[in-house]
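Asker: Return atomic coordinates for the entry below.
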Amino acid sequence: MRIKRTVIILAACCMMYSCATQTESNPFFTEFQTEYGVPPFDKIKLEHYEPAFLKGIEEENRNIEAIIESTEAPTFENTIVALDNSSPILDRVSAVFFNMADAETTDSLTELSIKLAPVLSEHSDNIVLNQELFKRINAVYQQKDDLNLTREQQRLLEKVYKDFVRAGANLPADKQARLREINKELSTLGITYSNNVLNENNAFQLFVDKEEDLAGLPEWFRQSAAEEAKAAGQEGKWLFTLHSASRLPFLQYSENRPLREKMYKAYINRGNNNDQNDNKKVITQIVALRLEKANLLGFDCYSNFVLDNTMAKNTATVMPFLNNLWSYALPKAKAEAAELQKLMDREGKGEKLAAWDWWYYTDKLRNEKYNLNEEEIKPYFKLENVREGAFAAANKLYGITLTKLQDIPVYHPDVEVFEVKSADGKQLGIFYVDYFPRPGKSGGAWMSNYREQQGDVRPIICNVASFTKPVGDTPSLLTIDEVETLFHEFGHALHGLLTQCVYKSTSGTNVLRDFVELPSQINEHWATEPEVLKMYAKHYQTGEVIPDSLINKILAQKTFNQGFMTTELLAAAILDMNLHNLTEVNNLDVVAYEKEAMNKLGLIPEIAPRYCTTNFTHIIGGYAAGYYGYLWANVLDNDAFEAFKEHGIFDKTTADLFRQNVLEKGDSEDPMVLYKNFRGAEPQLEPLLKNRGMN
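Answerer: The predicted structure is shown next:
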């Protein structure tokens, strides 16, 4: 689960495509001539991308030249606002292109991404290292206390100034030249790394040709695997892949232990197979270049460079935070492992719990302790109903409505589009959803923008995920985890849709990295509230509302397996921090380093970090030295939801406070100020520990 931004400076972390041919009617050259201003996916062709990027670069260069050559004294409007509005074409093409590169990529897109990454990196550096432009920005910044700026204007000015300084604007020429080289190298290495992981995901195919090897698998899952095999030209067999909607049910239900092991090891070893998709050398180069970049900019390590622009501020704050949580999570995980081992011992096979057994025996133990089998509740979680439940909860909280639109151009038949309106009928934005896995789609789930909110210009937002697909006559039936993921990503969407800012760069989800997960994670809380479940959880065949007996079982096991969930997440966050806390990278063996780091933590062998060093795409796509942010924001969201529990989960006053102080504000104010304006105090750790069963 992650959030993506269409920011040119980060373009190099994304994948792309195109051919150099320019057409006469490139849809990116002007504002989209469509209803609601949505991207004209029916007219956008592969050959449009590269010319649009190049023309966008030319346009922004002209606009920046106009800022520099202005004979007027530098002001907030003629310098800061003009810069914020300097790239209309690049904004349009990058917004579409970057999401397509992850949601519907092709070999051609990847090829072009590698070609354009250094071009975009150079363009970005040409802006932030432009001394004449920085002189004007600095001139405005030095007057900031005398300009009578609004708080949002102050934030934008501070943000622009700091971005330039952090990009090397104050460095001498020789160091700027080296920084340019580093940025170019990182741009292509990031694409290579992410593409290697995608290739590994798609390359693994577990074909089963004996029905006895399907023991334990539910009928719907067998049917889905049969359809996948048929589509792959292997009719009569069953195909299982590394996509979450296939991998996780297989690990959860399959009685075939050797096949579970094969599936699990293929997943954790992505990028670590000494083949053409190997990422060991790639990530080592990335870590080394990031360290060199941090050193050039005056920081001892890359994590302190990144964290200087977050709520946490530095690694001296983050590491104690993570280690404190670890002291609660690991003992709970060890206790869970012991319980699972006892269950295995009762089977009398003499087997010792291994990592690939965890999901399987956890499911058995859940059934035994709570009489809850996920197959019992999935029929109540039809995808369309869950989505409508998320919409209905938002309606009760914020008065908004989402209405499905027809005849809107989309990039794939799975995509659906909704118009979002406020209680008074005013349009808030357009919302796209794309929920099913396919070979060209990256794993996981995310939110991104096709258009940022800015003044009266309303946003166009999308959610992308890889949920369980429909099978035959059976619709898409979600797991509890998928239900919470849908609510999570819709929480990001609400942050993007409800924003009410003046400037593009301060609107919506353009907030500090360790604050951005608050709106998404708090929205998950409504997913399993009894009142909300009764609004949307209806049996897909009978229409029966989920009974209280099942709701009680769901609630009773909320803290079940949370030791595992927290420990694997923490292990990944600490691994991320360790890699970027390094002050020396000579002869780094990333696999050995990861093993040593996890051993020092005392991580038990039955649990691996949620992501390993060679397949940790989050730390390539914007969460480097930032994966801790999920847990940091988890403190915020659990504390914030206490306010709703105190006054009622749909209490209008509380909802209005959250909307007005968090969802609408973007980055127009310091995030802790915003939080305290909502909650009245700084967040406490206790609600998180309680909700994860670790208090």
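
Asker: For the rest of this, base every contact and every neighbour count on C-alpha atoms.
Answerer: Will do.

Asker: quick one, strands of the chain?
Answerer: 2-3, 206-208, 238-240, 401-405, 416-421, 427-434, 446-451, 460-464 (DSSP state E).

Asker: Can you check which of those strands gets nearest to G622?
Answerer: Ranking the strands of the chain by distance to G622, with C-alpha to C-alpha as the measure, places strand 2-3 first at 9.0 Å.

Asker: Can you give me the neighbour number for the residue lying closest to I408 once chain neighbours are set aside?
Answerer: In space, not counting the residues next to it along the chain, I408 is nearest to V417; the distance is 7.1 Å by C-alpha to C-alpha, 6 or more residues apart in numbering. For V417, the number of neighbouring residues by other C-alpha atoms under 10 Å comes to 21.

Asker: follow-up on the earlier one: now tabulate the strands of the chain in a markdown table and tack on distance to I286.
Answerer: Compiled in a markdown table, the strands of the chain are given as follows (distance: least, C-alpha to C-alpha, whole Å):
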| stretch | distance to I286 |
| --- | --- |
| strand 2-3 | 21 |
| strand 206-208 | 32 |
| strand 238-240 | 32 |
| strand 401-405 | 42 |
| strand 416-421 | 37 |
| strand 427-434 | 31 |
| strand 446-451 | 23 |
| strand 460-464 | 27 |
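
Asker: Please give the structure of this sequence too, so both can be compared:
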Amino acid sequence: MTNVLLSDWDTPFQIAPFDAISDDDFAPALEIALDNHKTEIAAIADSAEAPTFANTIEALEASGEDLDKVLGTFFSVAGADSNPAREELQRAFSPKLAAHFAEISSNKALFARIAAVWNARDTLDLTDEQQRVLMLTHRNYVRAGAALDGADDARMKEIKGRLAELGTAFTQNLLADERDWSMTLDEGDMGGLPPFVVDAVRAAGEEKEAGGPVVTLSRSIIVPFLQFSTRRDLRKKAYRAWTARGANGGKTDNREIAAEILKLREERANLLGYDNFANFKLETEMAKTPEAVRDLLMAVWEPAKGQANADAWVLEQMLKADGIDGPLEPWDWWFYAERRRKELHDLDEAEVKPYFQLDRMIEASFDCASRLFGLEFKSLDVPLYHPDCRAWEVTRAGTHVAVFIGDYFARGSKRSGAWCSAMRAQAKFPEQQTPIVINVCNFAKGDPALLSYDDARTLFHEFGHALHQMLSDVTYESISGTSVARDFVELPSQLYEHWLEVPQVLHAFATHAETGEAMPQALLDNVLAAATYNMGFQTVEYVASALVDLEFHDGPAPADPMQKQAEVLEGLEMPHAIGMRHATPHFAHVFSGDGYSSGYYSYMWSEVMDADAFAAFEEAGGPFDPEKAAALEEHILSTGGSVDAAELYKAFRGRLPGVDALLKGRGLAA
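Answerer: As a prediction, the model looks like this:
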């Protein structure tokens, strides 16, 4: 019988038939798909025909369809709905896939054909997009080690395989620590918790079958607990568990894994002729150099630290007024910052949250996309990988554009954080292919599910990534959607967050969960006025993480990453009561894979652009200006990686931005 993962899917829009797929199907499907891909690659590499763009570059673009189907399905469920079987499959797949792609990238006959096409590029009648794909293909193979020989080539394969194993182990260790820790609460432990937090901890207790309410390490639970709990001892216990993820000793400890990853990355860069991994990684990004990244981060660090220190002094006075001796601690910051926010802005999270219903915020994100880009969303009734998931068909003027899947609720089987991925990316070659895009979040369940304002921003952020995938309009999948420079990929997502702040959007969709009434104007004004509240804290915790990431990779790999982290923070004079947003043992962005390694700064690099880009709307006809929306789609959302990122931004805005708009947007400058 044909494996269901490799069969033709007779489903709406060829969505994976999740109700027919079992975990037992993945391993045999992968073996077949890998063999098929090897056969395809061999046919390209060993062809007797002279190398051309069609028989080499386009043939590579068309290869691996079976593998894409298997991996697109597997990794969608492995990250969002893990179980022991899927975790074991991930551990088995990681080195196997690393070896497979290392073998392809070191195939000398294949690289010779790619190089021949590259060297003849000036004589070929290629479109601009084809020239871009050729350049990127050649560059990617060189950077993957295709030009290496002998022992260096063999060592590169070993490094890639080992890094794949370590990245998987890091992720699974973190998931295990997050899944296994919880703190049971008695009724007397619930002091200060508003109803929405009480509902969340009770729902978490039911999910864990704990026999009572529990605090978990899901951000959507632990942050509200730290904000509202009057039990300082329990806040301390919860905070320490949260920041100890990956550093608890035993088999789930990530500290030695991080050290080995950094050492192997350095060796990989050295083999390719780079002094360090940061120089290697940043060469293809907008930033280009570690110095440019450091300049940006330090330009933001000093004003952010100044604001954070001023805020810390105020919060410590509040702590002392409560009769508590000693300095303000990290487990105190959220609690006193929330109390101060209520005083300064007459804003109570418990009062605000009923206006941010998950369903209404989904509607708001869809409505903005409809007004900006003419998209329409219709609910789909199809089997998905978890009952919590929902699906919509996306159309424009009656034409199918994409399938969008939302997986919004926290659960023990889901890794922390929020992300967007494509089970299938947009392409026109070798045939028309529309995208299937997934947003995954970790919101607390409720009836109805209520979001914090930050949660709502996360929803809009991830939907911005989804729009980048859905509106992609290129020929080749390798440059489709979010296949852009890492420090450009966050521009569409962070830019889309701005539409949540548009008063008319909040007037229409921020309606009370019980009464259905729109948010009162006074409360709306306070919500918007408080948008930059606590921004010193938020900026410091982020920039500290980005600088530690940069220093890990810009120079010799540290033997002890924890010591290096401490040295960097000491040099920055990190405020005592603020921790890194992601400390090394749970810094999944950097250590679960190479995606954000030496690149965590990219959120801020993109924010420089998103602040400036939204200003372009404000300078024109407003947030829904049709000409600016059309320009945004034409020059950024539809183009993928078909053009250099800096050129795309200049085509949209007419120039590159400076840091001033970012500082002003964060309330860190006048």
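
Asker: For N63 of structure 1, find the nearest of the strands of structure 1.
Answerer: Nearest of these to N63 of structure 1, taken as C-alpha to C-alpha: strand 446-451 at 20.0 Å.

Asker: and that closest one, which stretch of structure 2?
Answerer: The alignment of strand 446-451 of structure 1 onto structure 2 (TM-score structural alignment) spans residues 419-424.

Asker: what's the closest of the strands of structure 1 to F564 of structure 1?
Answerer: The minimum distance between F564 of structure 1 and the strands of structure 1 falls on strand 2-3, with 20.6 Å, by C-alpha to C-alpha.

Asker: List of residues touching the closest one?
Answerer: With C-alpha atoms under 8 Å, 6 or more residues apart in numbering as the contact definition, strand 2-3 of structure 1 has outside contacts at G444, A445, W446, M447, S448, E489, H492, H618.

Asker: For the stretch 501-650 of structure 1, just list every one of the helices.
Answerer: Counting by DSSP state H, counting those that start in this stretch, the stretch 501-650 of structure 1 has these helices, from start to end: 517-527, 530-536, 548-556, 562-581, 590-601, 629-647.

Asker: Can you tell me which of those is most buried?
Answerer: Looking across these with neighbours counted as mean count of other C-alpha atoms under 10 Å, the highest average goes to helix 517-527: a mean of 25.

Asker: Can you name every helix or strand that that helix contacts?
Answerer: With contacts taken as 3 or more C-alpha pairs under 8 Å, 6 or more residues apart in numbering; DSSP states H and E, helix 517-527 of structure 1 sits against helix 383-398, helix 480-497, helix 629-647.

Asker: start and end residues in structure 2 for the first one, please.
Answerer: Aligning helix 383-398 of structure 1 against structure 2 (TM-score structural alignment) gives residues 358-373.

Asker: quick one on the thing from earlier: so for A117 of structure 1, which of the strands of structure 1 sits nearest?
Answerer: Comparison of the strands of structure 1 against A117 of structure 1 by C-alpha to C-alpha identifies strand 446-451 as nearest, at 19.6 Å.

Asker: mean shift between that closest one and structure 2?
Answerer: Aligned to structure 2 and superposed, strand 446-451 of structure 1 gives a mean residue distance of 0.5 Å (mean C-alpha distance after the TM-score superposition for structure 1).

Asker: what separates that strand from the chain centre, distance-wise?
Answerer: 11 Å (C-alpha atoms, centre = their mean, to the nearest Å).

Asker: Pull out the buried positions in it.
Answerer: By neighbour count with 16 or more other C-alpha atoms under 10 Å, strand 446-451 of structure 1 contains the buried residues W446, M447, S448, N449, Y450, R451.

Asker: Among those residues, which one lies nearest to N552 of structure 1?
Answerer: Within the set of the buried residues of strand 446-451 of structure 1, W446 lies nearest N552 of structure 1; the separation is 30.3 Å, counting by C-alpha to C-alpha.

Asker: how near is the closest one to E339 of structure 1?
Answerer: Taking C-alpha to C-alpha, to the nearest Å as the measure, W446 of structure 1 falls 34 Å from E339 of structure 1.

Asker: likewise L372 of structure 1?
Answerer: From L372 of structure 1 to E339 of structure 1 the distance is 17 Å (C-alpha to C-alpha).

Asker: And Y380 of structure 1, by the same measure?
Answerer: 29 Å.
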